[in-house]
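J.: okay, here's the prediction I keep looking at, along with the sequence it came from:
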Amino acid sequence: MPSGSMENGLRIGDRVLVNKLAYRFGASPRRGDVVVFDGAGNFGDGDFVKRVAAVAGDHVVCCGEEGRLEVNGRPVDESSFLHPGDAPSDVPFDVVVPPDRLFVLGDHRADSSDSRNRLGAPGGGMVPIGDVIGRADWVVWPTRHWTHLERPSAYARVPAADGAHG
């Protein structure tokens, strides 16, 4: 990890094991997955690591009446992974994710350039599913940070939108 955009779950200097087969054979990224993607054309040169907040067809808003990220009208409790002290977003947004795209956010929103910051840029800030390299499944280095990266339950109650797989 070259930056603090995914802290506290992923720290600067951490090495992650990427499952490059996770989204092959018909599987797609799901809300809550930590994905690695090629940022060329949308984010910049190199690979990026972010959490999937919304998938194709989802209506994602920040911030809703409860001051939280909302996906398909359901507030998302991000407390298990959002960096302590960070707001869900300091940039308001209200978008529907286009087909074959992902809306991604860093866990450390105050230190992350992600979909919400790039809505007016080429590609609309959304990551093409074809640019996803794989799912980050394990922190493997340094060994004291060794941990399995699991999909949080925060998105479990979000209803599917037309064309969405969550």
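T.: Received it, and whenever you're ready, just let me know what you need. Residues are numbered from 1 along each chain as shown.
J.: CA atoms for contacts and neighbours, from now on please.
T.: OK.
J.: Leu82 and Asp162, how far apart?
T.: 27 Å (Cα to Cα, to the nearest Å).
J.: which one of the two is surrounded by more residues?
T.: Under the criterion of other Cα atoms under 10 Å, the comparison of Leu82 against Asp162 puts Leu82 first, with 19 against 9.
J.: for the more buried one, what are its contacts?
T.: By Cα atoms under 8 Å, 6 or more residues apart in numbering, the contact list for Leu82 reads 8, 88, 107-109.
J.: which of these count as buried?
T.: Taking 16 or more other Cα atoms under 10 Å as the criterion, what is buried in the contacts of Leu82 is 88, 107-109.
J.: between those, which is nearest Val140?
T.: Asp107 (19.0 Å; Cα to Cα).
J.: can you tell me how far that closest one sits from Leu10?
T.: 9 Å.
J.: if we can go back for a sec, of all the buried ones among the contacts of Leu82, which comes closest to Val16?
T.: When these are compared for distance to Val16 (Cα to Cα), Asp107 wins out at 15.6 Å.
J.: surely that closest one meets Ser5?
T.: Yes. In terms of Cα atoms under 8 Å, Asp107 counts as a neighbour of Ser5; the distance is 6.3 Å.
J.: any residues in contact with both of these two?
T.: Lys50.
J.: residue nearest the middle of the protein, spatially speaking?
T.: The centre of the chain sits closest to Arg51, judged by Cα atoms, centre = their mean, with a distance of 2.1 Å.
J.: next up, the contacts around the nearest residue to that one once chain neighbours are set aside.
T.: Spatial nearest neighbour of Arg51, chain neighbours left out: Val34 (4.3 Å); criterion: Cα to Cα, 6 or more residues apart in numbering. When contacts are counted by Cα under 8 Å, 6+ apart, Val34 touches 49-52, 135-137, 149, 151.
J.: buried subset of those?
T.: 49-52, 135-137, 149, 151.
J.: tell me the one of those nearest Arg24?
T.: Using Cα to Cα, Arg135 comes nearest to Arg24 of the buried ones among the contacts of Val34, at 10.9 Å.
J.: contacting residues around the closest one?
T.: 18-20, 22-23, 29, 33-36.
J.: second structure follows, compare the two:
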Amino acid sequence: MTDNSSAEADSAAVPRRRSKGRGVALFLRDLLIIFIAAIIISVGIKTFLVRSFYIPSSSMENTLQVNDRIIVNQLVPGMVELERGDIVVFRDPGGWLTQVPEETRPPLVEALDWFLALIGFSAPDSNDHLIKRVIGLPGDEVACCNAFGQMSVNGVPLDEPYLKLPDRVNKVAKDDFAVTVPEGSLWVMGDNRYNSCDSRCNVTGPSKGYVPIDNVVGRAVMISWPTERWTWLDNYPTVFEGVAEAQPLAQ
């Protein structure tokens, strides 16, 4: 009688073990599917909607600090028009950046960084891009400086609260200039005016200081890291609200 009961218990345990094993396999399969789907969604978002960059320089202080991470809206300018005051990330239009030799890293670190970049959590190409604030749109006449040290756009002086200037300096740029922004281009400047190599200091280079709109990756919309600096980035529309639209450039 005892032997029969033991045999029955063993035979009943086999299906339970098989069922448990099948349940674990299904769980792992579902977990893998969710992981793959998450990667596909992340890649899609990074490719078409938003991506992350880090700030390697002090040219946009105090708005952005060195090593801040930002979220960039890639629908600008493709689907959403650029506006004066927007903070934009763009590819070097030629001669703005000094070429830095690539750092050799262990293969495991390279692989991890590649994967994080794929899903938008790393930005290994940040050193190949620049970030500045749009001051002039195509056709705008941008000039500096008036008797009060202000910059003007289409004859309207700007009161720029986002600027970082040296102590006892009220002139918003080191050098005087007057330009008319060509069609399809932008005039951009850093918020840390006396420590930013922007349109103003690239006028003798290949780009003549202008940034082709086609080079714009997107508009920076928020600081995502470090967490204590989480904030939306303002394009200060009140600074430019009195600026009249530029007249179309002659073809």
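T.: Everything's here; your move. All values reported here derive from a predicted model rather than from experimental measurement.
J.: quick check: TM-score for this pair?
T.: The TM-score (TM-score structural alignment, normalised by the length of the first structure) is 0.92; 162 aligned residues with a Cα RMSD of 1.5 Å.
J.: is the residue nearest to the centre of the first structure located within a strand, as I assumed?
T.: Yes. Membership of Arg51 of the first structure in a strand is supported by DSSP: H, G, I helix; E, B strand; the rest coil.
J.: quick one, helices of the stretch 151-251 of the second structure?
T.: 237-240 (DSSP state H, counting those that start in this stretch).
J.: show me the longest strand that occurs in the second structure.
T.: strand 216-225 (DSSP state E).
J.: where in the first structure does that strand fall?
T.: Taking TM-score structural alignment as the measure, the first structure aligns residues 132-141 with strand 216-225 of the second structure.
J.: buried ones in that stretch, by neighbour count?
T.: 132-139.
J.: any idea which element whatever residue of the first structure lines up with Val76 of the second structure lies in?
T.: Residue pairing (TM-score structural alignment): Val76 of the second structure is matched to Ala22 of the first structure. Counting by DSSP states H and E, there is no helix or strand that carries Ala22 of the first structure.
J.: now swap in Val24 of the second structure and tell me
T.: Here Val24 of the second structure sits within helix 2-48, counting by DSSP H and E.
J.: what sits against the residue lying closest to Gly64 of the first structure once chain neighbours are set aside?
T.: Sequence neighbours aside, Glu70 is the residue nearest to Gly64 of the first structure in space, at 6.1 Å (criterion: Cα to Cα, 6+ apart). Neighbouring residues of Glu70 of the first structure by Cα under 8 Å, 6+ apart: 60-64, 76.
J.: among these, who's most crowded?
T.: Val60 (23 neighbours).
J.: helix, strand, or coil at it?
T.: strand.
J.: that one and Phe43 of the first structure, how far apart?
T.: 20 Å.
J.: just Arg135 of the first structure next, same as before
T.: 18 Å.
J.: again, but for Phe103 of the first structure
T.: To Phe43 of the first structure, Phe103 of the first structure is 12 Å away according to Cα to Cα.
J.: equivalent analysis for Leu10 of the first structure, please.
T.: 19 Å.
J.: and for Leu69 of the first structure?
T.: Here the criterion is Cα to Cα. By it, Leu69 of the first structure lies 22 Å from Phe43 of the first structure.
J.: so Asp47 of the first structure touches Asp38, yeah?
T.: Yes. Using Cα under 8 Å, Asp47 of the first structure is in contact with Asp38, at 4.6 Å.
J.: out of the two, which sits in the more crowded spot?
T.: Per other Cα under 10 Å, whichever of Asp47 of the first structure and Asp38 has more neighbours is Asp38, with 19 against 14.
J.: ok, that one touching Val132?
T.: Yes. Counting by Cα under 8 Å, Val132 is a contact partner of Asp38 of the first structure at 6.4 Å.
J.: out of the contacts of Arg135 of the first structure, who's nearest Tyr155 of the first structure?
T.: Taking the contacts of Arg135 of the first structure together and measuring to Tyr155 of the first structure by Cα to Cα, the closest member is Asp33, at 10.1 Å.
J.: show me what the closest one aligns to in the second structure.
T.: Using TM-score structural alignment, the equivalent of Asp33 of the first structure in the second structure is Asp86.
J.: residues contacting that match?
T.: Counted by Cα under 8 Å, 6+ apart, Asp86 of the second structure has contacts 133-134, 219-220, 234-235.
J.: ditto for Asp131 of the first structure
T.: With Cα under 8 Å, 6+ apart, Asp131 of the first structure has these contacts: 37-39.
J.: 10 Å instead?
T.: 36-40, 47, 101 (Cα atoms under 10 Å, 6 or more residues apart in numbering).
J.: need the max-distance pair from those.
T.: Longest span within those, Cα to Cα: Asp47 and Arg101, 16.5 Å.
J.: ok so, going back, check the gap between the match of Val76 of the second structure and Gly123 of the first structure for me.
T.: 24 Å.
J.: thinking again about what came up before, show the contacting residues for the match of Val76 of the second structure.
T.: Ala22 of the first structure makes contact with 28-29, 35, 133-137 under the criterion Cα under 10 Å, 6+ apart.
J.: of the residues you listed, closest to Ser113 of the first structure?
T.: Distances from Ser113 of the first structure to the contacts of Ala22 of the first structure, taken by Cα to Cα, are shortest for Val35, at 14.8 Å.
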